[in-house]
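> here is a sequence with its predicted model. Questions after.
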Amino acid sequence: MSIHTNILANIAAIQARIDSACQLYQRQSPPTLMAVTKTRNAAEIAAAIDAGICDVGENYLQEALDKKAELNSYNVNWHFIGPIQANKTRAIATHFDWVHSVDRAKLIQRLNDQRPDELAPLNICLQININDEDSKAGAAIEDAVELATLALTQPRLTLRGLMAIPVNTDDNQQQRHNFAALRAILSDLQETFPEAKLDTLSMGMSGDMESAIAEGATIVRIGSDIFGPRPTAAQ
C-alpha cells in the first residue's frame, strides 16, 4: 500500500472515530483534526493535505521551516505546538498562523512585538500544565487569568483559548477528569473576559481523543494514528 493510500485510509478512520464520538457525546460541531507532523517528511504531509487535512502542527522550529518551504504551494494553517525558546519567537511569530504552547508573559510580549504588521494577528493558546507535572511545560492553573489579561492587551495577538497535554493514562475517567479541568478554566476565562474570542480547547491525541471530544475539544492533535509509528533513529 502506498504512503498516500495508507494515510488516506488512516484519516478516514480517524474521521469516523470523531463522528462516532460526536454522536455519542451529542456534539453538534466536530473538532478540527490537526495532523501532528514532527519527524514526518514533506511527502507524508502532502499526502495528508491531499486527504483533506487543513491544519498542520509542528514541534521543532527548524524542521518546520524546512518543510513549510517545501510545501509552500499548499494553503494550510501552520500551528506551532512545541516548547518555545525565547530566541526562536521571531521566526515563530513570522511563519505560523497559530501557537499553542504559550506559557509565560515573556513569550506573549515577544510574539506580539515580533509579529509582522502585514500579517493577521497571531492566534495563540495558553498552555496549561493541568496536572502540575515537573516534566512538562505549561503555565500553572493559577496563572491563567494573569496571562490571559496580558495576551488580550496585545494588538498583534488573538488569544483563542487553552492547550494542555495531560498526564498519560489509559483510564478513560481520568482522561475526562483532566480535560474537564481544562474546560472549566476556559469557562472561567470566558466569564472574566466576555468580549474575547475564547473559543478553543486544543486537547486530545491519538490515545485519548474520544475523551477530549466528550469534554469539548475544538482541536485534536493526531500524529501516529495518521502516519503510523514515528521512524526510529538509525543504530
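That came in fine, so what should we check first? Numbers count the residues shown, from 1 in each chain.

> from here on, contacts and neighbour counts on C-alpha atoms
OK.

> what helix or strand is residue 100 located in?
Using DSSP states H and E, residue 100 falls within strand 98-102.

> neighbours of residue 207, how many?
By other Cα atoms under 10 Å, the residues close to residue 207 number 16.

> check contacts around it.
Neighbour list for residue 207: residue 170 [criterion: Cα atoms under 8 Å, 6 or more residues apart in numbering].

> so it, which state does it fall into?
Under DSSP: H, G, I helix; E, B strand; the rest coil, residue 207 falls in the coil class.

> and it, how far from residue 175?
According to Cα to Cα, to the nearest Å, residue 207 stands 10 Å off from residue 175.

> which neighbours do those two share?
Taking Cα under 8 Å, 6+ apart as the contact definition, residue 207 and residue 175 share no neighbouring residue.

> ok, the residue nearest to residue 80 when sequence neighbours are not counted - how many residues close by?
Nearest residue to residue 80, sequence neighbours excluded (Cα to Cα, 6 or more residues apart in numbering): residue 99, at 4.7 Å. Residue 99: 26 surrounding residues under other Cα under 10 Å.

> right, and residue 99 touches residue 125 too?
Yes: the criterion here is Cα atoms under 8 Å, and residue 99 meets it with residue 125 at 6.3 Å.

> circling back: mind giving me the packing neighbours of the strand holding residue 100?
Under the contact definition 3 or more Cα pairs under 8 Å, 6 or more residues apart in numbering; DSSP states H and E, strand 98-102 sits against strand 77-80, strand 122-127, strand 157-163.

> let's have the ones you listed in JSON lines, adding distance to residue 63 and mean neighbour count.
Below are the helices and strands packed on strand 98-102 laid out as JSON lines (distance: least, Cα to Cα, whole Å; neighbours: other Cα atoms under 10 Å):
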{"stretch": "strand 77-80", "distance to residue 63": "11", "mean neighbour count": "21"}
{"stretch": "strand 122-127", "distance to residue 63": "20", "mean neighbour count": "24"}
{"stretch": "strand 157-163", "distance to residue 63": "22", "mean neighbour count": "25"}
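
> with distance to residue 95 added, can I get the ones you listed in a markdown table?
What follows is these, written out as a markdown table (distance: least, Cα to Cα, whole Å):
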| stretch | distance to residue 95 |
| --- | --- |
| strand 77-80 | 8 |
| strand 122-127 | 10 |
| strand 157-163 | 14 |
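
> closest one to residue 103 among the ones you listed?
Smallest distance to residue 103 across the helices and strands packed on strand 98-102 (Cα to Cα): 5.3 Å, for strand 122-127.

> also this one, for the comparison:
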Amino acid sequence: MTNQIAENLEAIHAEIQHCARLAGRAANNIELLAVSKTKPVSDIVLAYEAGHRSFGENYVQEGVDKIAELKHLSDISWHFIGPLQSNKSRLVAENFDWMHSLDRLKIASRLNEQRPAFAEPLNICVQINIDEEESKAGVLPSELMPLLEQLAPLSKLKVRGLMAIPKSSKVKSEQLASFQKMHDLFATCQQKYPQFDTLSIGMSADLCAAIENGSTMVRIGTAIFGARD
C-alpha cells in the first residue's frame, strides 16, 4: 500500500522549491509545518516515517494527547498554532516546543511562569492581525513594538518571529499586499531583535505569495493529510 501522505509531502516540497526558485530564494530556508489538527496519530506516524518532523496543532487537549502518545518519537517538534485561553496555558508551556499565536502579555507571563525549569525556552511567534480584521486574533501592527519590549525580560520565552493569517483572497495582488506588510514589519523587528528568524505565513492557497515575501515557515494541512471530517 502506498503512503499517500508521503506522496503529498513530496508534492508540497516540490511546490515550495518551485515558489522559492521564482522568488530567487533557497528552498531549504523555508520550513514546512504539517498541520495535523483533527487527524489521527496514525497519520502523523506516516508523515514521520516519510521523514517529516514538524507538526502543528490548533486544539490544546488534542495536541497534548498526541504528544503523550508519540513521546517515544523524541525528535518531533510540536507547534501550537491555535487560539489559547489563559486557563490552558500550562498545558502549552509544559508540552509544546513552539507557540505561534501569542497576542497578549497576560498569556506570555503565564507561559513564562509555567515553562518547566528543565525545558528549553518556549519558542514564540507573535500573531499579527495584519489586515486589522475585527474577527481575527492578533496584535495590530502599531501594537507590536510595545509588546516586544514587555516580552524581552521573560527568560523562559524565546521570541523568534511573527505569524499571521491574512484575509482570504484568491487574487494574488491582494495576497501580496498583506504579505508585503508582514515582510516589512518582520524586517523592522530584525533590526532591533537579531534573534528574529521566523516569519510564519502562507498556507496552501497563498504559498507562492508568502514565499515571495520572505516566509520561513508555511503551514499546510489538507494538502498533506486530506480533507478534514
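Sure thing, it's come through. Note that the structure is predicted; figures quoted are calculated from it, not measured.

> circling back: and the angle from the next helix or strand after the strand holding residue 100 of the first structure to strand 157-163?
Going down the chain from strand 98-102 of the first structure, the next helix or strand is helix 105-114, by DSSP H and E. In terms of direction (axes from the mean of the first three to the mean of the last three Cα atoms, to 10 degrees), helix 105-114 of the first structure departs from strand 157-163 by 140 degrees.

> list the buried residues in stretch 175-186 of the second structure.
Buried positions in stretch 175-186 of the second structure, judged by neighbour count with 16 or more other Cα atoms under 10 Å: 175, 176, 178, 179, 180, 182, 183, 185, 186.

> one step back: mean deviation of the strand holding residue 100 of the first structure from the second structure?
Strand 98-102 of the first structure: mean distance to aligned residues in the second structure after superposition is 0.2 Å, counting by mean Cα distance after the TM-score superposition for the first structure.

> to which residue of the first structure is residue 10 of the second structure aligned?
Residue pairing (TM-score structural alignment): residue 10 of the second structure is matched to residue 12 of the first structure.

> what do you get for residue 195 of the second structure?
Using TM-score structural alignment, residue 195 of the second structure pairs with residue 197 in the first structure.

> Three-state assignment for that match, please.
Assigned by three-state DSSP, the conformation of residue 197 of the first structure is coil.

> that one and residue 159 touch, don't they?
Yes: counting by Cα under 8 Å, residue 197 of the first structure touches residue 159, with 6.9 Å between them.

> correct me if wrong: residue 34 of the first structure contacts residue 58.
No: using Cα under 8 Å, residue 34 of the first structure is not in contact with residue 58, being 10.0 Å away.

> and the strands in the first structure, which stretches?
Using DSSP state E, the strands of the first structure run over 32-36, 55-58, 77-80, 98-102, 122-127, 157-163, 200-202, 219-222.

> export those to CSV and tack on distance to residue 213 of the first structure?
Formatted as CSV, these follow (distance: least, Cα to Cα, whole Å):
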stretch, distance to residue 213 of the first structure
strand 32-36, 10
strand 55-58, 17
strand 77-80, 20
strand 98-102, 18
strand 122-127, 18
strand 157-163, 14
strand 200-202, 10
strand 219-222, 8
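
> wait, which of those strands is closest to residue 146 of the first structure?
Across the strands of the first structure, residue 146 of the first structure has its closest neighbour in strand 122-127 (11.0 Å, Cα to Cα).

> what's the mean distance for that closest one versus the second structure?
Superposing on the second structure places strand 122-127 of the first structure at an average distance of 0.3 Å from its equivalents, by mean Cα distance after the TM-score superposition for the first structure.

> what's next to that strand, contact-wise?
93, 96-103, 112, 115, 137-139, 144, 147-148, 156-164, 200, 202.

> for residue 213 of the first structure, give me its contacts.
Per Cα under 8 Å, 6+ apart, neighbours of residue 213 of the first structure: 18, 21, 22, 25, 31, 204.

> try it again at 7 Å.
For residue 213 of the first structure, the contact set (Cα atoms under 7 Å, 6 or more residues apart in numbering) comprises 21, 22.

> before we move on, what about residue 26 of the second structure?
Residue 26 of the second structure sits next to residue 20 when contact means Cα under 7 Å, 6+ apart.

> likewise the one 5 residues further on?
For residue 31 of the second structure, the contacting residues are 216, 217, 218, taking Cα under 7 Å, 6+ apart as the criterion.

> cool, residue 216 of the second structure as well?
29, 30, 31, 198, 199, 200.

> and the counterpart of residue 219 of the second structure in the first structure, how far from residue 152 of the first structure?
Alignment note: residue 219 of the second structure maps to residue 221 in the first structure; criterion TM-score structural alignment. Residue 221 of the first structure is 25 Å from residue 152 of the first structure, where distance means Cα to Cα.

> more neighbours, the two?
Using other Cα under 10 Å as the criterion, residue 221 of the first structure and residue 152 rank with residue 221 on top: 22 against 18.

> isn't that one right up against residue 205?
Yes: the criterion here is Cα atoms under 7 Å, and residue 221 of the first structure meets it with residue 205 at 5.0 Å.

> helices of the first structure, start to end?
All helices of the first structure, identified by DSSP state H, fall at 3-24, 42-50, 61-70, 89-95, 105-114, 144-151, 172-192, 209-214, 224-227.

> on average, how far is the last one from the matching bit in the second structure?
Here helix 224-227 of the first structure is compared with the second structure after superposition; its mean distance to the aligned residues, by mean Cα distance after the TM-score superposition for the first structure, is 0.5 Å.

> that helix packs against which elements?
Packing partners of helix 224-227 of the first structure (3 or more Cα pairs under 7 Å, 6 or more residues apart in numbering; DSSP states H and E): helix 3-24.

> go on, the first one?
Counting contacts by 3+ Cα pairs under 7 Å, 6+ apart, the secondary-structure elements packed against helix 3-24 of the first structure are helix 42-50, helix 209-214, helix 224-227.

> check the third one too.
Packed against helix 61-70 of the first structure by the contact rule (3+ Cα pairs under 7 Å, 6+ apart) you find no helix or strand.
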